[in-house]
Every structure is written in structure tokens, then in C-alpha cells.
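Visitor: Task: produce atomic coordinates for the following.
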Amino acid sequence: MHKFADFVIDNPRLVTFFIFILVIAAVFPASKIRTDFDLENFYPKTDPTVQSYQLLEKEFGRDDNVIMVGLSSDSLFTVKELLELKTIIDSLKVIPNISDIQSIWSANEMVNLNGILKFDPFLDADSLQSDLLNIKKRITTDSFTEGFLIDKQGTTTAFFLEVDEENNTYETRNAIIKQLQATLSNYPSKDFKITGIPYFRNQYVNILNEEVIFYISFSSVLIILMLWYLYRSISGVFIPMLIVWFTVLFTVAAITLTGGYLEIMSSTIAPILLCVGVADSIHMMSKFDDAIENGMKQRKAIIEMLLTLGSATFLTSITTAIGFGTLITSTVVPMKRFGIYTAVGVLIAYTITILFLPAILKITNIRKVFKEKGGKLYPWIGGKLLKVSSFNRKHYKKISLIALSTCVLIGTGIYKLQVNGKVFDDVSRDSELIKDSDFFTNNLAPAFPLEFVINTEEPEGITDPDFIQRVESLQQHLLSYPEIHRATSFTTLLKELHQVMSPDQADINALPDDQNLIAQYLLLLEITDNDILQNVTDFDYQKLRIAAQTEDAGSQSINEIRNSIEKYLARNFTGEEVTITGSTILSANLVNKMVYSLASSIGLAFICISILMAFLFKDAKMVIISLIPNIMPLVLIAGIMGLLGIDIKPSTAVIFTIAFGIAVDDTIHYLARFRIELKRGLNIQDALEITTQKTGRAIIITSIILLLGFGTLITSEFTSTTLMGILVSSTIFFAVIADLVVLPSLFYWLKPTLKDIVKKAD
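Guide: Just a heads-up that it's a prediction; the model follows:
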């Protein structure tokens, strides 16, 4: 490290020039960062959940490529309203990458014309006036239109824009949504409601993009103001800010260059790095100022800063990177990416700090970052920490016991924690997205698909009357769940066809009980031009699809419903293979995977840090002492979440990783400085006092900055982001108490020998 320090000090302009060249090179790839939100991409390609979904996609197409537009009108079934609706729909057909639009104007009814099956449109512009009441009655009682395209009262309707599967990208959807909104804006008297998974994804991403830019900017301004208040010097403000801006820029460029993109988790990387980068630079600038105060010249002070805190900051960066890097073991792809990119970003922050900070200090010939005549907070913190150190020494047993008792008491709330997440979980219940989604749930059917693919294992297996009856019973069973509003399948089609072609028999048995008759009906459907069969069965009639629509009930309810349905299937479909899938299942499975992956990753991180502490201090007690301050904030936050009824879900689960990274960073900074003071020959008491005062001051300042950075998230439109702001801010507070009060008290109480370090000092 000494040779490295000499090189940077002797070549500061070369180092700075090199960094600025990299900054210029990183601007272009960073500007090309893209954002997306695709549930299927959250899983590895080999995951059974994805393979089940791909089975549905292969046989029947995707269930997540439809944008839904709805409206209500008491005068819907008037000639004027219906023709105006047709005009709107026709104008939307010219939008590129829309493969089809389903509406009451495209809906067909089955007609028996002298024994010949025909599909005629319900609505015909030329005959609307003469038969409107009869049309309304037929279309509002049809199994395929009622609850889908129109409600029972005939006052609410919807049309569905199907996005071309080959071009179902964020950019394409954005263009479609803009043209859709522009067209609908030409009808200000109508209150259109828009929902559907493609629409939600893009609106979510658009809000996310705006928030990322806003919070980076807002946090930067607050941090700048705080740094100015603390240091009252331009260098004390702009050196840390340049370091964090460079860090974020390089990390975003790395994400782009490796084919990554921003989504629900990686969007939090920038605020994390903003805080971590500032923390590294503040710790090192504090050490530089301490060296100057001790009478060192600038060159020697820079070398002292690099020799002592360069290695200490490297240690904290490595441990923080390990904390995030353990997420690489996750089976959830975005969580794995989040862990990798955040770990890389932390190491980038360290690299820039040890290169840029000493170089810029040398170039600008700064004698001291903190101005004596500046802010009063900086020296005030140092004075208070001396009193804290004295308090710790006198009352270490009480402090330790109170801390442990508090953890146990609040930690009981962990038993009340529940794993539960919704598709729309991150969005405020008062937002337009949720209100529009609720409109469909309350008036037609929810926008969340729950799909079943039943494989009879033999061609024409779906023509077996016994099988048909069992499928019909399954549909009725599905509708017995309050969360499931609608279910259609081949049996729905068959019942309607039976009623049209054989009304007398249908009055006795709603479904045909003769296999030959079912085969004849299939032949009738084949020779028509209608493609309705391909939505409910495959080409050789071996597989059958049931399409259900469910509320956004949460992963806990969906998993309970699925488990109950699986028991029903095990009793009634012993000879068939049944696959339960759909976007709703993708979301429900994802919640559990993310939470349990995160728990195992944090456990792995604790093991890694325990090994590191054992290696550094060669004392078993030190492992306990180092882990308790890191565990405490996590236990307290988990307990508070349980007591307040805040569920564990992807957006709140990631809080624990962030909290762990912050807690570890502070603890390692403290222990690394403590180890340095021991090596200088100080006893444990003196080493603790100096560490608490000097490193404690930097910890408090960085914690204040972290609070400002994460505190801004409380104003977010996303409920999950607001919770993240509140809970991470609380964790930061708990971590400061744990590191500056509990950690020193544990030293006094457990009295580790630390013989190896003391011997080296001697």
C-alpha cells in the first residue's frame, strides 16, 4: 500500500486524467440503460414455474400481452353509443404491433342454420336499430362475452388490445400506450379505465424511471447541503459527491455493457451506492484531518490516510460486497443481478475513493477538509462521543443486557411475520393504476389470469364424456373460491354449442354425454372459419385449457387456493396431468423464492463475515462481538414489521440486504480502526475510546447522510419504496446505537484477550 500511496501522490494529474477519460467513456453506455418488468425473466429458464408457463405459451399463447380498456355508460345500448364505440375501436386498429382487438363488436354468437353451424356477429351496424333489446339480452347472457366483454346489466363494456408477441417489448408497449391514450383523449366525455399486465408493467417502469432520477437528484442536493453544513468547505462537499456520481455512472455503464437493465430491485442500486460512496470518502477525509491535527505535513497525512484507512476501507468494502454478493446464490434472476451489480458498485466506490481522493487532495493542495471556523456539528459530535465512551465503560453490563433484552422482546414480532406479496403490491391503493384495476374487478372480471392445462395423454382424449363432466365440476369448484370471478374452457364452448345444435337434449343434459356427438360437434367447429377452438384445446384434442381470472389476492391466498385445488385435482384427475400456471402463479411463486433466497443469502453472509473476523482477530469472542451489532438491527426491524403487520414480500425483503450492508459497513469500520489502535500499542480501553471518538464521528456523519438519502424515499408513489425509506432509516439508527454503544460494551463485558494483536504491537 505504501508504494501505491507514493505512486498516486507522485502522479496525481495522471490518475485524475485517467479517471476522467473513463468517465467520458462511461457516459454513452450509461445513457443507454433500459428498464423492464417481466415476471418470466425473474426465473432461470430451467425453473419448473417458467417451464409450466412456457407450456401454456406454446399451446395457447401468452396470457400477459393484453391491454384492457373499459368504460361504463347507462346508455351503452343505444345506437349512438355503440356506433361511437365502433369508431373508437376501428381507430385503434391502425396502431402498429396490435395483432387483434376483441370487443362486443368482434364477438360472435353460434347460430343453427338448418343443421349448419354458423358464427354471426352480435352487432351489425346496419341492423342495430331494429333488434337492439334482443341483441342486448343475447350478448349479456353469452358465456364467453358476459363478465369479459360486457357485464350482466349491459352498462359496462371492455375491449382488449392484443400486443404482438414477437414485439412485446417495453419500447413497443410504450408506443402503443401513447397512441392509445392519444386516441381516447379525443373523447373527453367518456371515463376510460385502462389496465392489463402490459399496461401495468410500462406505467410501473415509467414511474420507476422518474423516481430514480428524482431521488438521485434530491438525495444529492440534501447530501450536498449536509456536507456543507458539516465541513463549510468546497472540497468537503464536491470531493465526496464527485466520487459517488462517478461510482453510479460506472455501475450503470457496467449494467448496460453486461446486458442488464433496471427493474424492481436494481433500481435501488443508485441510492445505495450514493450512500456507500459518501461513507467511504468521509471516513478517509476524517482520517486525513486527524493526521493534519496531529502535526503531519500534507504528503505524510495522505500516506497515513491510505495506509490506515485504505486497508480498513478495503475491508469494509469487501465485507459489504460479500453481503450483497451472497445474493448470487439466489434462484431469482433479478435478485442475483442486484447482488452482483451492487457488490461491483461497492468495489468501484472503493477504487475511485483511494485513487481520486488522494490525487485531488494533492492537486488542490488542500491542507484540511474541515474548516475550524465552519460548522459546529463536527466538533460537537466528537465531544459527545467522549461522553458516550465513558458511559459505555461505566455501564457496559446494563447496556449489554438492555440491548439483548430489547432484541428478544421486539424480536418476538418475527413470529407474526407473514410472507405475502401482490402483483400490484408496490403501487399505492389510491393510484390511478389500482383504481382502474379495481374497476374491472368490480364490474367485469379481474385482470389476473390463473390458467390450467389438462393433458389427457391421448389424442381426442377431451371427447370422453366422463372427462368433460369432471372438467365442468372443476370449473364450478374454481368459482366456489371468492377470489376467482370467472372460468371458461372447452366445456363452456361445448355447453353453448349443445344448446344451439340440440336444444331438446340440452334441456335434459347441459353437456352431451355421447362421445360420438362430441366428436361431431368438434367437426362442426373445425369447418367454420372461427378460431375459437385454438383458445381452449390443442390441435389433436389431447390437451384442454381452463382460463380463470382471479383477484390480486396476494401470494399467500393464491398459494392456499392452489394447494386446495391441487388436492381436488389429485382426487378427481388421477389419469391426467394438470399444470397450474399463468401470470398470477408466476407472481405468487416469485414472492416465496425471493424471500427464502434472501434469508439463505444473509445467512451465508454472516458465515463469511464470521470467518473473516476469526481470521483478523484470532479470538472466538470477537466473532460474537462482531456479529451481535449486525444481527441487532435486522432482528429489531423484522420484529417491528411483524408487530405492525407489514408482510415480507420482494420489495420489503430487500430491505434486509440493504440494512445488513449498512450495519456491516459501520461495524467493520469500527473494528478495523480498533485493530489499528491495538497494533499501535494501546490497551483495549484506550483503543475503544479513540475508536469511538474518531471513527464514531465518521459513522455518525455517514449515518446522517444515509438518513437523508433513504429518508427521501418516504415521499415515493410506490408503497414499497416508502416502506423502504422508513425501515432502512430505522435500521440506520439502530446500527449506530449498536456500533457506538452496544459494541464497545460487549468488549468490556466479554473481555476478549486478542493476544496475537497485542503481541505484534509489543
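Visitor: Every contact and neighbour count from this point should use C-alpha atoms.
Guide: Fine.
Visitor: and the next element down the chain from the helix or strand harbouring H485?
Guide: Assessed by DSSP states H and E, H485 sits inside strand 484-488. As assigned by DSSP H and E, the chain's next helix or strand after strand 484-488 is helix 490-501.
Visitor: wait, doesn't V635 sit right on C407?
Guide: Yes: under the criterion of C-alpha atoms under 8 Å, V635 makes contact with C407 at 6.5 Å.
Visitor: on that earlier part again, contacts for the strand holding H485?
Guide: The contact list for strand 484-488 (C-alpha atoms under 8 Å, 6 or more residues apart in numbering) reads 143-144, 147, 445-446, 475, 478-479, 546-551.
Visitor: distance between stretch 689-696 and the chain's centre?
Guide: Its chain's C-alpha centre and that of stretch 689-696 lie 38 Å apart, by C-alpha atoms, centre = their mean, to the nearest Å.
Visitor: thinking again about what came up before, any idea how far the strand holding H485 is from the chain center?
Guide: Offset of strand 484-488 from its chain centre (C-alpha atoms, centre = their mean): 29 Å.
Visitor: For the nearest residue in space to Q102 that is not next to it in sequence, pull up the helix or strand it's in.
Guide: Nearest non-adjacent residue to Q102, counting by C-alpha to C-alpha, 6 or more residues apart in numbering: F160, 5.0 Å away. Per DSSP H and E, F160 falls inside strand 156-163.
Visitor: For the comparison step, fold the sequence that follows:
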Amino acid sequence: MLQRLSALYRSLIIAHPVATLIAILLITIVAVIGLPNFKLDASADSLTLENDTDIDYFREINQRYQYGDVLVVTYTPNGDLFSDHSIEVMQRLRDELIQVQGVENVVSMIDVPLLYSPRRSLAEQKESTRTLLTEGVDRDMVRQEFLTSPIYRSLILGPDGRTTALLLNLKVDNHYIDLVRHRDALRLKSKKEGLDSAEAAELEKVSQEFLDYRTQLTAKDHARVEQVRNIVAGYQSEARLFVGGVSMITADMIAYIKSDLVIFGSAILLFIVLILAVIFRQLRFVLLPLFICVATVLMMLGWLAWIDWRLTVISSNFVALLLIMTLAITIHLVVRYREFHAENPGWDKQQLVWETVKFMALPCFYTVITSIVAFVSLVVSDIRPVMDFGWMMSIGLSLAMLLAFLILPATLMLLPKGEAKDKKDNSAAFTLRFSRIAENHGSKVVAVSVVAAIVSIYGMSKLEVENRFIDYFHKHTEIYQGMSVIDQQLGGTVSLEILLDVNPVVTSAQTASTDNTTTEDDDPFADDGAAAEDAFAEGAFDEDDPFGDDPFSDDAFASEGSSAPESYWFSLAGLDEIRKLHLYLESLPEVGKVNSLATFYEIAEDINGGRLNNFELGVVRNMLSEEISNFLVKPYLSDEHNQARITLRVMETSPELKRVELVEKIRNYAVNEVGFQPEQVHFTGMLVLYNNMLQSLFQSQIATMGAVFVGIMLMFIVLFRSVSLSLIAILPNMLAASVVLGGMGLAGVPLDMMTITIAAITVGIGVDHAIHYIYRFRKEFAATGNYVEAMHNSHASIGRALYYTAITIVVGFSILALSQFIPSIYFGVFTAIAMIAALLGSLTLLPKLILIVKPLGKEQ
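Guide: Model prediction:
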């Protein structure tokens, strides 16, 4: 079989190099034609688990309470916020923002109803609503109300009394939710039961329909953000303004990814050219590796564009990483070609090229296969962008090897053989310093490795699965500053929701009570006339909600539009439970603004002048104006489902923020202190979904990393035909991965969707070094019969290729430290560290272990 493949290769590639290069060029051109359709995806779907049941619940709650995304414009005028000029500027800004496509309404401090300026009864509030623009309003009283009111403090006005927010409420896209739920239902059935032909066709149809629709929405979202920014820019001379919200985070992330792809991708290529020129000092061996790298990336990106497979925040790094792997393969081929040329000046071009290909085919094949095993570990994560990253790298590596073994040999066949430039001089080889260290200071190498392993294990114990979106951006960027203002002045950034269902035992007891008890003052349901006067029997509210939803996706102003049957949560017992949990949430340092029925309860008691009974609660609710009900009751109570809702915002800038601990802390308090049953308490929101993703990714990586090393070990055994040699080969790889992860732990860099892929990258790079070194060592040992001499010869030959590859990649990827996107910086820095760790392991620890164990038998 191998002989047939060899003969076919020689007859097609080496014998017909022009035809080979023309075919590759045509394929590349076809791929490039598709590049204009290339897309990036930073949607919420790319930050969550693919089969997370919490996503279905999140979408269900979205539809139940009808709340969507929100853009926030913070406004800090140059002068007094409550001056005529500042208010007039805010009015003009609001009127412009409301014209933006997709904005349902804009809520600001000039729109919200006033309850304490001055204090008015609910009957007066229902008769006429007063706002900041109402004639004769005392603005000092309004300022005090906004600063102290349980509704408005840290929501409409910040503690500094100078910063407010304009909340652009976006319409809930029910069609989008219906599409994604339909698609996910078919996907789930496909996994569990399988689909018939009609269902499979329906899944393909709805998946494409969803993708097309999401593409349109993404374009509209980005255009909306850009329009809002342009409007805001026109007011920068009047005030200090920032734009915030999920849509802006998404837009900025995509902008940074695109910028890094173009600017730093080009810079990395430039540095690669310079370093190759310094190393090889031959134009052909600068341009050829460059062309192979560019062709590989263009083919992959073009193919991805043609099939509409999109890069995400995670898989965007695949371009840079593919450059690494392609360059490594090409450098190994070039170094071996130059060695053969120097050693055998009498060979003709065909023999020189063929011997290079024949010698390097097997080690390169195994480096690619074992690297693919490392990246396939990402496919089991159940997180679509991470899975895509694993598949893209696996396909890209296969393409890289294919093109390297096609373009380099074919081109060399067309070029003059030239003079040998790589005279063999072991004493001059820089890498011989490492072989001398392994020979003369081997015990120190082992000791340092053991210490490094211990320190790395300690560092890994410090690793945390945590991330804050604000940490993705530098402090001087608009998005960082905007999120900081929202955190410090307007109650927090990331939304978390707590849904409380009624205990079935309580519901049964309540039903029995309403059926069997006699009328009492504190029983709003007792007499036969209750149906006419029932505080919970209101008709549907107006769907046109002037207040939209919570400024940070918590929907403080949504409408429901359903009638109000009896609700446990509108009784004293239910409200007391909610208030107890509400007060606890407000006491947590990482929690900002909290909204619930407890806010209504507090205001109702304050206006009443004392505690209310159940009957009075019903009367009060019936007396609420529609505007007040829309933001005090409806967003926090579903009468139809007998469900209460608490919304809170988490402070992204809080040093105490630990997502898992926060959710569990709240759950424990709700169950153990308030007395809820565990099945009554539900959490949802982007904080929950994102946390689920992080935890799943961490668990899948820990679970699969062992399997990855076992798989690589088995491949080593097949390649080297020696268990001891395979164990020796894998130890430096494990140490390199541990050093990188341990370094992250010691540096306080958390594992998130970006950094957790570093482990797979380190293994992929380390395996490459180990295979090439041991493969060459065996050849040298067979020739010399002496371990020390074989080690020196290996360092002087393949060791130089490893060194060239490492230094090129380290220097090239250090450029990413200049990025404006923090994840790109982490990727560049830790990729460089991984490369250095793999190089040192392969040139010091690996040869020393070979000298100690002597896995190739006795010396001759």
C-alpha cells in the first residue's frame, strides 16, 4: 500500500510539479472568491451550551414576561443634571434615540412617574401621573426621590447625583425564539431517538432559516449600535456619555476580532518573514513557507465562507494557530532538505526532494494525527464555538500537511538546485548547548523539572473557572469605562433572575381556605361579591408599555396583559418571603440593583403609613395607575403561572464576584433561611447560562485530557514500537501543559472560554517536538550506536528545526500583547509560553530521560 502511494506521489507531484501548482492555485482562487461572504459570530448562542435545558427555560421566561435586550446610554452633563439646559439636552437626545430602528421606547428620568415629589395617595396617582417635566414640580424633591426611592435609586440616578441613564428598550423577537426552539427540539430528538427523512429535512431547513435570520438580526444590531454611537457623539460637548448593553459588547467583540485578524495576522506574517530570512538567508526558503501558510489559511477561510461556517470569539484564534502548525511542518521540511543538500551535494533535484519527502512523511503524519487527537478533545465540550474550534483545527492541520507536502516539493522541482547553504557544523549549532546541559547537568535538569511539576500542580490548584466580560477590554476603552459607570452608578451590569413558584402544599391550603372560611377583614377572597371587587381580577393591561424593560435585560417595565386571578405572592405570607430574600440580596457586596414585588410592598406600606393586611393589599393593587403597575407589579408577578420574579444585576467590577458561589449562596439562603423548597427556586439569565458553559467546558477538558494523553500514548507506541520510549516522550508534554496551566493559576488568570483551549494547544505543540526529536534520535542511534553521540547529532540537526520553529512562533505571537482585546493578549502570551516549555522539554528533559532509561537497547 505504501509503495503504491509512494509511486503515485512521485508520478503526480514530483514528475508534474507545474500541474500540481496550477491545481492548487485554482483551488485557492475559488476559495478566495468566497471570502466576501466570510462571517464572524459573537451572538449569545456562541456563549452558551448547545443542549443546556436552562436555555429553554430562559427563553420561556423571556416570552412570559416579554422582555428583550436593552441599550444603555449613561448621561453625565457638564453642569447640574437638573438644570433647564441639561434637561433640554436630554430631551433632544431622547427624541433622537427613539427614532433609531428597532428601539421600542426610551425610558429616562424625565419619563418615569413620581411618587414622592410630593407624596401623593394612590388615588391621586391613578388620576394623574406626574413626571419631571410636569409644570411646577420641585426638582430638589425629585432629586431626593431618585436618590432614596427603593424604585429609582441606582436605577434612574447614580449615588453621585450627576449620572443618569437613558434606557433603549428593544422589542422582543418572538420569531427568533420560535425558530431556535424549533431547531433545538429537532436537534435533541436527533441525538436521543434519531430523525426520519422528513424530520431531517425539516431540521436542515429550519437550521438554515435560523442562521439566515440571525445574520439579518446581527447586521441590524450592529447598525443600531453604530447609529446610537453616532447620535451620542453629537452630544459629547454637552455631557460625558457612554453606551452599554449586550448589543454593544457583541459589536465591540466582533470589531476587536476583525481588527486582530487583519492587523496582527499581517504583523505575525511580517515577523515570520523577517525571522525566516535571518535563519535561512535564502529567498526561496522565506517565500515558500510564507506561501504555504497563506495558501492554507486562505483555503480554510474560503471554505468556511462557502459553507457558512462562522468564526466566533473562541475559534477566531484558529487562524493564528493554523499559521503556527503550518509553519512548523514547513520548517521541518526545509531544514531536512537543506541537511540532505549539504550532506549529499551530488544528488540531483528529484532525488533530493524525494528523499526529503520520504524521510519526513511519517513523523509529520504522526505529529498531525496526535495534534488532532488533542484538538478533538474540544469537540466533546457541547459548546458549539469550542466544538467548532476543535473541528476547524483538525481539518486545518490536515490541509496544512497536505499543502506543505505538495507546494514545497513541487516548487523545489522547478527551481535550480543551487549551492548547499547548510554546512553541517555540530560545534557551531546553538542547540548543542542544550545537549551539553542534558549530558553534564542532567540531574539538575530532572530536579528542576520535578520542582516545576510541583509548582505547576500548586498553580493548577489555584485555577478558577471564572470570567468577567469587563476583563476582555482595556481600562481606557469606551466599553470598559461604560460598564464601570453602570456598575458604580447605576446598579450593576450582568442580569440574574430568580423565579419563585408556589409550594403545592401552600396552594392546596389556600384553595381550601378560600372555599371553606368565612369573610374576614384580612381575607380578600372570602365573600361572594369578591368576583366583582377582587383586586386580582383586573382586565388586560395595555400592550403599549411606555417603560419597556429593566435597563439591563431585567425588564423592570414590561407588560403582561393577562388577567389577575388569586396569587399567593400578593398575600402577606408571600410578600414577606419575597422581602426577606430581597433584603438578603441587597446585602451581598457583588449584587447591585434588586427589583421585586418587595419594592411595591415597601412603597405601599410607606404610603399607607403602616403594615397592610391581605384585603388592603388587594385594594392597593386595584388602585394602581397603569403606569405604576407596569413597573412595580407586572414585571415581577405572573398571575397565570402563580409565579414571582426577582431581578438583580451583578457588579462586573466586584472583586468578590464568583458566579458559582453567588448562585449557590443565594439558593442556600432561599431554602435554609427563607424556607422555600428547592424545587420552588429557579435561576435564569445570561449569568446562569454563561456560568453553565464555563463549568461544562472545565469539566469536559479535565475529563478528556486524561483520555487525550492515553490516545497520544497509544499512537506513540504504534510509531516507536516501545512502551518505555512512549512514556519518555509523553512526560515532557504533560509537564509543558502543567507549566502553562500552573502559570495561569499562579498569575491569577481564570479559565474561561478563551484560555481553557491553551491546554489543547500546548499538547498539540509539545507532541510535535517530541515526535520529531525521537524519530531523529532513533536514526542517529542506529548510525552511531552511542546515546550521547546520537543526542548531540540530534540536537545539531532536528534540534535546530525545533529551535527555528519555536523562536519564530514566540516572537511572532508576542505581537499579540499589543492587542486591544485582552483574550488575544492571553492567547499570544500563553501560546509563546507553551512553545518555550515544549522546546525546553524536548531539548533538555526528553534527551536526559533517554540517557537514563536507554529505551533503544544497549550501546554498541
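Visitor: hang on, the earlier thing: what's the helix or strand following the strand holding F160 of structure 1 aligned against in structure 2?
Guide: Note on strand 156-163 of structure 1: by DSSP H and E, the next helix or strand toward the C-terminus is helix 170-184. Alignment of helix 170-184 of structure 1 against structure 2: residues 218-232, by TM-score structural alignment.
Visitor: what comes up buried for the matching stretch?
Guide: For stretch 218-232 of structure 2, a neighbour-count test (16 or more other C-alpha atoms under 10 Å) marks 218, 221-222, 224-225, 228-229, 232 as buried.
Visitor: For these, give me JSON lines that also has distance to T74 of structure 2.
Guide: Compiled in JSON lines, the buried residues of stretch 218-232 of structure 2 are given as follows (distance: C-alpha to C-alpha, whole Å):
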{"residue": "T218", "distance to T74 of structure 2": "23"}
{"residue": "D221", "distance to T74 of structure 2": "19"}
{"residue": "H222", "distance to T74 of structure 2": "19"}
{"residue": "R224", "distance to T74 of structure 2": "17"}
{"residue": "V225", "distance to T74 of structure 2": "14"}
{"residue": "V228", "distance to T74 of structure 2": "12"}
{"residue": "R229", "distance to T74 of structure 2": "12"}
{"residue": "V232", "distance to T74 of structure 2": "10"}
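Visitor: If we only consider those residues, which is nearest to T755 of structure 2?
Guide: T755 of structure 2 lies nearest to T218 out of those, by C-alpha to C-alpha, at 25.7 Å.
Visitor: can you give me the strands in the stretch 301-450 of structure 1?
Guide: 448-455 (DSSP state E, counting those that start in this stretch).
Visitor: residues near K421 of structure 2, how many?
Guide: By other C-alpha atoms under 10 Å, 13 other residues sit near K421 of structure 2.
Visitor: try R571 of structure 1
Guide: R571 of structure 1: 9 neighbours (other C-alpha under 10 Å).
Visitor: In three-state terms, label it for me.
Guide: Counting by DSSP: H, G, I helix; E, B strand; the rest coil, the backbone at R571 of structure 1 sits in helix.
Visitor: One more: D513 of structure 1?
Guide: D513 of structure 1 - assigned by three-state DSSP - is coil.
Visitor: what about the equivalent of it over in structure 2, distance to V619 of structure 2?
Guide: Taking TM-score structural alignment, the alignment pairs D513 of structure 1 with N613 from structure 2. Between N613 of structure 2 and V619 of structure 2 the distance is 10 Å, computed by C-alpha to C-alpha, to the nearest Å.
Visitor: same check, this time on A530 of structure 2
Guide: Counting by C-alpha to C-alpha - A530 of structure 2 and V619 of structure 2 are separated by 11 Å.
Visitor: Quick one: the helices in the stretch 451-600 of structure 1, in order.
Guide: Applying DSSP state H, counting those that start in this stretch to the stretch 451-600 of structure 1 gives helices spanning 465-478, 490-501, 503-508, 515-526, 555-572, 583-617.
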